[in-house]
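[1] Pasting the sequence and the predicted model now:
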Amino acid sequence: MSLININTSEKEKQEELEEKSEEEETKSNAKIAIKKAQKVAAILLTAIGFDEYGGTLVYPFVPKMLKKRFHISKKNVGVLSGVIEGSFKASSFFSCFYLGYFSDKFGRKPIIIFSLFMVSITLLLFGFAWSVPLLIILQVIAGLTDGSEVVTKAVFSDLTSGVLNNYRSFLFAAMSACYAFFRGLSSATVSIFFGHDFGVESFKKNPYLFPCIIGAIIVFIVAIITYIFFSDKGLMPKEVEPFVHKFKNLKEGFKYVWANRLLRKLVIVFSLCDFSNGSVFVLMILYATLDYSEGGLGFSPNETGVIFIVFGIGTTIYELLWYNKLVKKIGVRKLFLLGSLVTAVCASMFPNFTINNRSFGITCNMEMGCFLNLYSSLLLWNDVFALKRSYND
């Protein structure tokens, strides 16, 4: 009996030691994974932030550029501003599937570097553009070659597919915060540098050139830094690789997504959300730059930039400090609905700030964007979280 007891106790001790060693190994692996994720996330957040910086830098002065430089009539400024600013996202719609597919096949790094370089080049050329069609073409090219958002989301999903699963919501919140912060930073660049010629004749004749040059140089430097310090080796988990290589081509992957009812609903809903939010974004710029005598705010590009600086700071604070807390407290679904409601209400109030408001077209378009936001929220409300169950099935 004593020998049996001794053997049993030794086995128990051995099992305890094995459990402890496994726990220590798990903790050690988690620490290594966290350090690696922090480095990758810091580089990527900087890259996509400056990608957004370059993509939105021109927005505050597009209406004035159309009126002053290209002598576009007031009745056509709104239409062309929408086309110029919207062509970036519209063209991204057609290319994001391909860029995401290519990043799976050839790596994340080449797509991000390529995107940053193209943003830098198109931004620089935007300042030199001599016609409205060229402005539109440059925005289309920038949109077609911009895959940083798609790739970053894929990398964050890769990073948080294992022991770092709890960090996923924080990384995506940080991503949204980066977009807001760097959008504000791009507006700050316009506010600081627009209208200053520094005694250079070219800047006197073309006040839109200097902000574009500054922005292009900054994005170019970030592209080089990203090329040097970012590595995409070993980011994709081994269990994910078979799924990625499951599809022979993009068409098969798209069919898979569209065949899933809930994924299909997500695509439709977020398309509607992007449409409504994008329209509100453009219309706010038009409203801010519209002459006060015509019911707008009569802001210069510098002052319009200040509006987006304030928005950027506010959004950054919210995403970093309160987003995770709200997700844990009320859940993603309720938070999504709440965010859409707040966006709709605030955006519908924005065109009515001036007492003498006669910008009827802007007001109506704002309201359309708001209703789309509400509709898309309600569409998503019912069963989006059954998505997890469908994957488990």
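    Now that the structure is in, tell me what you want to look at. If you're wondering where the values come from, they're calculated on a predicted model, not measured in any experiment.
[2] When you work out contacts or count neighbours from here on, use the C-alpha atoms and nothing else.
    Will do.
[3] so how far is stretch 207-218 from its chain's centroid?
    A distance of 22 Å separates the C-alpha centroid of stretch 207-218 from that of its chain, computed with CA atoms, centre = their mean, to the nearest Å.
[4] Could you pull out the buried residues of it?
    Taking 16 or more other CA atoms under 10 Å as the basis for neighbour counts, the residues of stretch 207-218 that come out buried are 207, 208, 209, 210, 211, 212, 213, 214, 215, 216, 217.
[5] just to confirm, which helix or strand has residue 170 in it?
    Taking DSSP states H and E as the criterion, residue 170 maps to helix 168-193.
[6] and that helix, which residues are buried?
    Counting neighbours by 16+ other CA under 10 Å, one finds that the buried residues in helix 168-193 are 168-169, 171-191, 193.
[7] Make JSON lines out of the buried residues of stretch 207-218 and add secondary structure and distance to residue 287.
    Compiled in JSON lines, the buried residues of stretch 207-218 are given as follows (DSSP: H, G, I helix; E, B strand; the rest coil; distance: CA to CA, whole Å):
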{"residue": "207", "secondary structure": "coil", "distance to residue 287": "22"}
{"residue": "208", "secondary structure": "coil", "distance to residue 287": "20"}
{"residue": "209", "secondary structure": "helix", "distance to residue 287": "24"}
{"residue": "210", "secondary structure": "helix", "distance to residue 287": "25"}
{"residue": "211", "secondary structure": "helix", "distance to residue 287": "22"}
{"residue": "212", "secondary structure": "helix", "distance to residue 287": "23"}
{"residue": "213", "secondary structure": "helix", "distance to residue 287": "27"}
{"residue": "214", "secondary structure": "helix", "distance to residue 287": "27"}
{"residue": "215", "secondary structure": "helix", "distance to residue 287": "25"}
{"residue": "216", "secondary structure": "helix", "distance to residue 287": "27"}
{"residue": "217", "secondary structure": "helix", "distance to residue 287": "30"}
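[8] and of these, the nearest to residue 306?
    Taking CA to CA as the measure, residue 306 sits nearest to residue 211 out of those, at 15.0 Å.
[9] which residues touch the closest residue to residue 215 other than its chain neighbours?
    Among residues not flanking residue 215 along the chain, residue 54 sits closest, at 6.1 Å (CA to CA, 6 or more residues apart in numbering). Residue 54 sits next to 119, 120, 123, 186, 215, 216, 219 when contact means CA atoms under 8 Å, 6 or more residues apart in numbering.
[10] okay, now residue 76: neighbour count?
    Under the neighbour criterion other CA atoms under 10 Å, residue 76 is assigned a count of 12.
[11] Next one: residue 143 from residue 288, what distance?
    Counting by CA to CA, to the nearest Å, the gap between residue 143 and residue 288 amounts to 25 Å.
[12] out of these two, which sits in the busier spot?
    When neighbours are counted by other CA under 10 Å, residue 143 comes out ahead of the other of residue 143 and residue 288, with 26 against 23.
[13] Comparison target, given below:
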Amino acid sequence: MTVENPRRALAVVFGIVFIDLLGFGILIPVIPLYALSFGASEFVGSLLIASYSAMQFLAAPFLGRLSDTRGRRPVLLVSLTGSVVAWTLFGLAGSLVVLFLARMLAGAMGGNIATAQAYIADITPPEDRAKGLGLLGAAFGLGFVFGPALGGFFASETVLSVARDVLPAVVPVSEFTLPSFAAAVITAANLLLAFVVLPESRPPEERDDVPVQERESRLQQLRDALTTEGLGALVVSFFLVSFAFSALESQFIFLTNDQYGYGATENALLLTYFGVVIAVVQGGLVGPLTERFGEYRLAIVGAAIQVVTLAAVPFAPRLAPLVPNVGRLLPVGPTVPAAIVALFVVVTPLATGNALTNVSLNTLVSRAASADDQGGAFGLTQSAGSLARTFGPALAGALYTGIAFWSPFVAGGLLMIPIVVLLSTVDRSTLTEG
């Protein structure tokens, strides 16, 4: 650990990852509808969503190894530069092909998370490493909460009207392009911040020159984890949770567009609400509930909640007659349609169940690993999640277009059932629960 002020460096990395994810989150409510605007089907739009995670999974090990030999700082700076190019190209895309190329470039640059994790490992002692990596996870969460809200802001008609008056005529302004340019500007500011204040954590004399072929691949690490007693069932459970939830994430905007006529701004508000619920549960409820019931039970309860609520999402409008007539929810403002209230009734426990399961599974994976393998344990869950978010949206898009609008959500709910079964096979004596 050679950084003079590790706490400051940790705060800087937190800020870099947060702003990086903020730029990514801005486009979450935009991407599916952007693809549809080029005449793409929901399946092709789902492939566009999945392309980011696929490239991230492939690029993360390469960028991580490159940072071992070339240093963390230059890799982070180059990846941020690439993200600026990707999001700018995304806004200028005149065809679906360019949209895919920009999205894939952004995914490859998003592989810098492996470098950020390595940076934290450099500047924190082993006993504090899990906390540092947990802080990185918090940056992820905050980026996903505030990113969609900003995306909705930049896609709103008021902001678009101002942009059309202020920006040169050569700049294309729409509900899809303006959030893309905003993500590029935010990432550029992030690049400037990193260039000015981020120190190198790995000086030349400490850099690793081990040949690439001598290192274990992420797939090999996953295979090894699957054969490890206790850990295998937890990693598979995490993969299934991520796979099922990616079906919701990738098809939710298509669904709300079809059922409610929602565009980028309305979907941004829904996704922001979803993220806030997850943040509140993770930040305020998980701790007390864990002390009372333990992570193992919370993981099972969270999965059980999602069995029902994931499957119920596409049928929310049919639940409207069961919702009490709330009229105006506030003294002023528009009346909220019963179908929308029913949707909130479904997604609130869904977000709660997802938060309970994700946090609990991460903690159980951490407890199944030794003190020296905490970083590797978190890397395993990230690898499993990346794979799930690569294949999950593609399958969900095929179900949405090939079978029925409700099929990917029902399939996602059904995937939660094996999680309950798998967790029942875990040897709980190896886990120290509260």
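    Now that the structure is in, tell me what you want to look at. Bear in mind the structure is a predicted one, so any value in this text is a computation, not a measurement.
[14] Just give the nearest non-adjacent residue to residue 278 of structure 1, would you?
    residue 86 (7.6 Å).
[15] Check the alignment and tell me where that neighbour lands in structure 2.
    For residue 86 of structure 1, the equivalent position in structure 2 is taken to be residue 50, counting by TM-score structural alignment.
[16] Its match is in contact with residue 390, isn't it?
    Yes: contact status for residue 50 of structure 2 versus residue 390: in contact at 4.7 Å, counting by CA atoms under 8 Å.
[17] where exactly do the strands run in structure 1?
    For structure 1, none of the segments meets the definition of strands by DSSP state E.
[18] Could you identify the longest helix within it?
    With DSSP state H setting the assignment, residue counts place helix 2-56 as the longest helix in structure 1.
[19] Let me know the angle separating that one from helix 168-193.
    Comparing the axes of helix 2-56 of structure 1 and helix 168-193 via axes from the mean of the first three to the mean of the last three CA atoms, to 10 degrees yields an angle of 30 degrees.
[20] Please state the offset of helix 2-56 of structure 1 from the chain centre?
    In terms of CA atoms, centre = their mean, the gap separating the centre of helix 2-56 of structure 1 from the centre of its chain is 30 Å.
[21] Same check on stretch 19-34 of structure 2?
    For stretch 19-34 of structure 2, the distance from its own C-alpha centre to the chain's C-alpha centre is 10 Å (CA atoms, centre = their mean).
[22] Please apply the same query to stretch 100-117 of structure 1.
    A distance of 16 Å separates the centroid of the chain from that of stretch 100-117 of structure 1, by CA atoms, centre = their mean.
[23] contacts for that stretch?
    Under the criterion CA under 8 Å, 6+ apart, external residues in contact with stretch 100-117 of structure 1 comprise 47, 51, 99, 145-148, 150-151, 155, 219-220, 222-224, 226-227, 230-232, 244, 250.
[24] and that stretch, which stretch of structure 2?
    Using TM-score structural alignment, stretch 100-117 of structure 1 pairs with 64-81 in structure 2.
[25] in the matching stretch, what's buried?
    Residues of stretch 64-81 of structure 2 classed as buried by neighbour count (16+ other CA under 10 Å): 64-73, 75-77, 79-81.
[26] Which single one of those residues is nearest to residue 128 of structure 2?
    Lowest distance from residue 128 of structure 2 to the buried residues of stretch 64-81 of structure 2 (CA to CA) belongs to residue 72, with 19.7 Å.
[27] now for residue 317 of structure 2: what does it line up with in structure 1?
    Following TM-score structural alignment, the counterpart assigned to residue 317 of structure 2 within structure 1 is residue 354.
[28] number of nearby residues for its match?
    Neighbour count for residue 354 of structure 1, taken as other CA under 10 Å: 12.
[29] how about residue 407 of structure 2, what's its partner in structure 1?
    Under the alignment (TM-score structural alignment), residue 407 of structure 2 pairs with residue 364 of structure 1.
[30] I'd like to know how far that match sits from residue 279 of structure 1.
    Residue 364 of structure 1 sits 11 Å away from residue 279 of structure 1 when distances are taken as CA to CA.
[31] Can you show me the helices along the stretch 101-250 of structure 1?
    When secondary structure is read from DSSP state H, counting those that start in this stretch, the stretch 101-250 of structure 1 shows helices at 108-128, 132-144, 148-159, 168-193, 201-205, 209-229, 241-244, 250-259.
[32] what's the closest of those to residue 392 of structure 1?
    Distance to residue 392 of structure 1, taken as CA to CA, is lowest for helix 241-244 among the helices of the stretch 101-250 of structure 1, at 14.7 Å.
[33] Any chance you could list what contacts the closest one?
    Taking CA under 8 Å, 6+ apart as the rule, helix 241-244 of structure 1 contacts residue 104.
[34] what do you get for stretch 139-156 of structure 2?
    Outside stretch 139-156 of structure 2, the residues that touch it by CA under 8 Å, 6+ apart are 14-15, 17-30, 159-160, 174-176, 178-179, 182, 264-269, 271-273, 275-276, 279.
[35] Could you identify the buried members of the residues you listed?
    Buried by 16+ other CA under 10 Å: 14-15, 17-30, 160, 174-176, 178-179, 182, 264-269, 271-273, 275-276, 279, out of those.
[36] And residue 47 of structure 2, how close does it get to residue 3 of structure 2?
    With CA to CA as the criterion, residue 47 of structure 2 and residue 3 of structure 2 are 41 Å apart.
[37] Over to residue 188 of structure 2?
    As judged by CA to CA, residue 188 of structure 2 and residue 3 of structure 2 stand 25 Å apart.
[38] if you count what's nearby, which of these two comes out ahead?
    Legend: neighbour count by other CA under 10 Å for residue 188 of structure 2 and residue 3, higher for residue 188 (21 against 16).
[39] For that one, which non-adjacent residue is spatially closest?
    The shortest distance from residue 188 of structure 2 to any residue other than its chain neighbours is 5.9 Å, reached at residue 84 (CA to CA, 6+ apart).
[40] Pretty sure the one you found sits against residue 192.
    No: taking contacts as CA under 8 Å, residue 84 of structure 2 lies outside contact range of residue 192: 11.4 Å.
[41] of the two, who's got more company?
    Taking other CA under 10 Å, residue 84 of structure 2 and residue 192 do not tie; residue 84 has more neighbours (26 against 15).
[42] and the more buried one, what does it touch?
    Contacts of residue 84 of structure 2 by CA under 8 Å, 6+ apart are 183, 184, 185, 187, 188.
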